[in-house]
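Engineer: take a look and give me a structure for this.
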Amino acid sequence: MKPTLPSWNNGPVRSAIEDFVSGVVAPGGPQFVAPSERIAVFDNDGTLWAEYPMFAQVCFSHEKLRELIVATPALAGKRAYKAMLAGDMAALKAMPKQEVFEPALAVHAGMTVPQFQADVAEWLGRSQHPRYQRGFDTCYYQPQVELLEYLRAHGFKTFIATGGGIEFVRAVSQRLYGIPPEQVIGSSTRAKFDFAGGHAEIVKLAELGSFDDRDEKPVNIELHIGRRPILAFGNSDGDLAMLRYVLGGKGPNLALLLRHDDDAREAAYDRDFHVSPLDQALDAAGKEGIHVVSMQRDWTRIFP
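Structural biologist: Predicted structure coming up:
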């Protein structure tokens, strides 16, 4: 028996998803898509798990930042580093996303990728989300996990395309979402190959490589996947280019935009969340065929 969508309410959005998938998998039908081309991409922060009032990776990096400042004191004068050191979430929320993520991506300079991922696992094992009072790694959205399983059961290959750090998300993607690390696209620091002592490792550097947000998302999707997805799911202006890229393809496609409008069960924010606003994308949705998913209306539950 194939997975269903038990945490999704009946309504136009669920119908759009099920009708789209039914058409894609119907052999000989006008909307049929070969399995090799059934590519779905999801944003992570705010789409697959909670991002409010601040991204999980930023909270994680706050603990590690002082070690980096000791090694590179000049960084303490940069405003994102200064705000993170002070725990000034209001200041961070007022900055562009790329600036907020700069220290979050830099704190593990000099570490190998396995060392970094071990740090992530250790932190997730003991840290609580400040708003929801539950482990950060239990703040993923149950309806989205069901949707990922539903898509895979119908021959889709599911990817993450996130503005968050690629190694950070790869550390949890298989366990939380069933998405293997090689199917995660994200922001990255530059790195180097190291063969010291006869051990071959990749070492992270404190230099931004690619910030996977806005127009960079479809560019990185093409670079890493080599196929245009036929389904995309995001939650902010940072995902609008990705949604447009999917809608611009030939054949059937589906673009979805999650709106956080449930302050009782999760949070209510959109245009006013400066660090990751839902503003331009919300205005574009009705005009461009993007389906807006309401947490309040379309989901029977939020967290597992």
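Engineer: please count neighbours and contacts with C-alpha atoms only from this point.
Structural biologist: Will do.
Engineer: which residue of this protein sits farthest from its center?
Structural biologist: Using CA atoms, centre = their mean, the residue of the chain lying farthest from its centre is residue 197. It sits 36.5 Å away.
Engineer: quick one: it is in a strand?
Structural biologist: No - counting by DSSP: H, G, I helix; E, B strand; the rest coil, residue 197 is located in no strand; its state is helix.
Engineer: another one to check against the first:
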Amino acid sequence: MKHALLFSAMLFGTIGAAHADDPLSTWNNTSSKQAIEQWVQNATNKDRSTFIPPEKRYVVFDNDGTLWPEAPLTFQLQFAVDEVKRLAPEHPEWKNDPVVSAVLNDDLKTVVASGEKGLIQLLELTHSNITTEEFNQRVSNWVDSHRDNRFGCRYDQMSYQPMRQLLDYLRENGFKTWIVSGGGIDFMRVVAEKMYGIPPEQVIGSFSLSEFSLTDNGTQLRKTMKGAFNDDAAAKPVAIHLFMGQRPVAAFGNSDGDLAMMQYTASNPDYKTFGLLVHHTDAEREYAYDSHPPASGKLVEGLSLAKEKGWAIVDMKHDWKTVFDPALCK
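Structural biologist: Next up, the predicted model:
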């Protein structure tokens, strides 16, 4: 028995050491992983012409579908749906609205079919006319109390483990990681640091203007829908310039909505850049889609453009050993 325990300790110690030696241990050794490692080695080796100074190592990641799932609904839309249900008893007049009625009847097809107009309507009901502190608390409460219907995990436990390792790997090599997403900037900032190690000031997303006022207790910012900026497609490079002030050297996305950001990055005149698209091909461990996504994340043009530009395409089914961290999402 003693010898068996000793052997087990040696075995698991060896496995642990191997895991420590491979910062991308949840990636299979395919061309995607090799491309990432080769680019990082080239970018961080001072003796190579491809060296990128640490102060220029800004890399950008889309969020929905790139760092966490966007099917069957994006997490933020699911939050809005759940908030409408929670708040509806206080607003009986809402039930006369077709989009709200669809939410209350769990008719998600109608909700999705309502498009941007319907989404804005739900956001106005659940994201505006409250203070920024109250909104942050609502998101925190939702994260603490709700779980994904299919996987049974809390939403803040559902980041893609291989992408989380990639974020850590890049930071360990001197890169500054940013989120650039169509998701709401305030929504993502509540969870981004805990989930990804990305602080609030490095999160860029869709936003609207808040209103400042003095109160008896000090000051407050109140959320509105004024000046709404949808950080998607061609708006992403605009937001990168506004918030970052320099062109990234690598971009990671999963849909045609990320192409402008990736093209903007690839056009960096000073450095050899890197691009990667996550292709959802794993219906068993996550979802499989490209041209016909459940709600968002259409990927058609990107698949052909990636070949032309030399961007890596991650096949989730074959390139990733795991999708979600089994220690978190059981």
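Engineer: ok, the residue farthest from the centre of the first structure - contacts?
Structural biologist: Residue 197 of the first structure is in contact with no residue at all, counting by CA atoms under 8 Å, 6 or more residues apart in numbering.
Engineer: what does it align to in the second structure?
Structural biologist: Residue pairing (TM-score structural alignment): residue 197 of the first structure is matched to residue 216 of the second structure.
Engineer: what does residue 241 of the first structure correspond to in the second structure?
Structural biologist: In the second structure, residue 241 of the first structure lands on residue 260 (TM-score structural alignment).
Engineer: now that match: how far from residue 198 of the second structure?
Structural biologist: Using CA to CA, to the nearest Å, residue 260 of the second structure is found at 22 Å from residue 198 of the second structure.
Engineer: repeat for residue 223 of the second structure
Structural biologist: According to CA to CA, residue 223 of the second structure stands 23 Å off from residue 198 of the second structure.
Engineer: these two: which has the busier surroundings?
Structural biologist: residue 223 (23 against 18; other CA atoms under 10 Å).
Engineer: the more buried one and residue 212 touch, don't they?
Structural biologist: No - counting by CA atoms under 8 Å, residue 223 of the second structure does not reach residue 212; the two are 9.2 Å apart.
Engineer: that older thread, which residues does the match of residue 241 of the first structure contact?
Structural biologist: 233-234, 236-237.
Engineer: closest one of the residues you listed to residue 278 of the second structure?
Structural biologist: residue 233 (16.3 Å; CA to CA).
Engineer: to which residue of the first structure is the closest one aligned?
Structural biologist: By TM-score structural alignment, residue 233 of the second structure lines up with residue 214 in the first structure.
Engineer: helix, strand or coil for that match?
Structural biologist: With three-state DSSP as the criterion, residue 214 of the first structure reads coil.
Engineer: show me the contacts for it.
Structural biologist: 237-242.
Engineer: now do 7 Å
Structural biologist: Shown in contact with residue 214 of the first structure (CA atoms under 7 Å, 6 or more residues apart in numbering): 238-241.
Engineer: and it, how far from residue 133 of the first structure?
Structural biologist: Applying CA to CA, the value for residue 214 of the first structure to residue 133 of the first structure is 31 Å.
Engineer: residue range for stretch 49-61 of the first structure in the second structure?
Structural biologist: Under TM-score structural alignment, the match for stretch 49-61 of the first structure is residues 68-80.
Engineer: got the contact list for that stretch?
Structural biologist: Stretch 68-80 of the second structure is contacted by residues 64, 122-123, 126, 158-160, 294-296 when judged by CA under 7 Å, 6+ apart.
Engineer: now the strands for the first structure?
Structural biologist: For the first structure, the strands defined by DSSP state E occupy 39-42, 157-165, 184-194, 201-210, 231-234, 254-261, 268-269, 291-294.
Engineer: what residues does the first one touch?
Structural biologist: Which is strand 39-42 of the first structure. Counting by CA under 7 Å, 6+ apart, 156-161, 229-234 sit against strand 39-42 of the first structure.
Engineer: mean shift between it and the second structure?
Structural biologist: Following superposition, strand 39-42 of the first structure is found to deviate from the second structure by 0.6 Å on average (mean CA distance after the TM-score superposition for the first structure).
Engineer: now do the fourth one
Structural biologist: With the two structures superposed, strand 201-210 of the first structure lies on average 1.9 Å from its match in the second structure, counting by mean CA distance after the TM-score superposition for the first structure.
Engineer: residues in contact with that strand: which ones?
Structural biologist: For strand 201-210 of the first structure, contacts defined as CA under 7 Å, 6+ apart pick out 106, 108-113, 187-195.
Engineer: swap in the shortest one?
Structural biologist: The contact list for strand 268-269 of the first structure, computed with CA under 7 Å, 6+ apart, reads 260-262.
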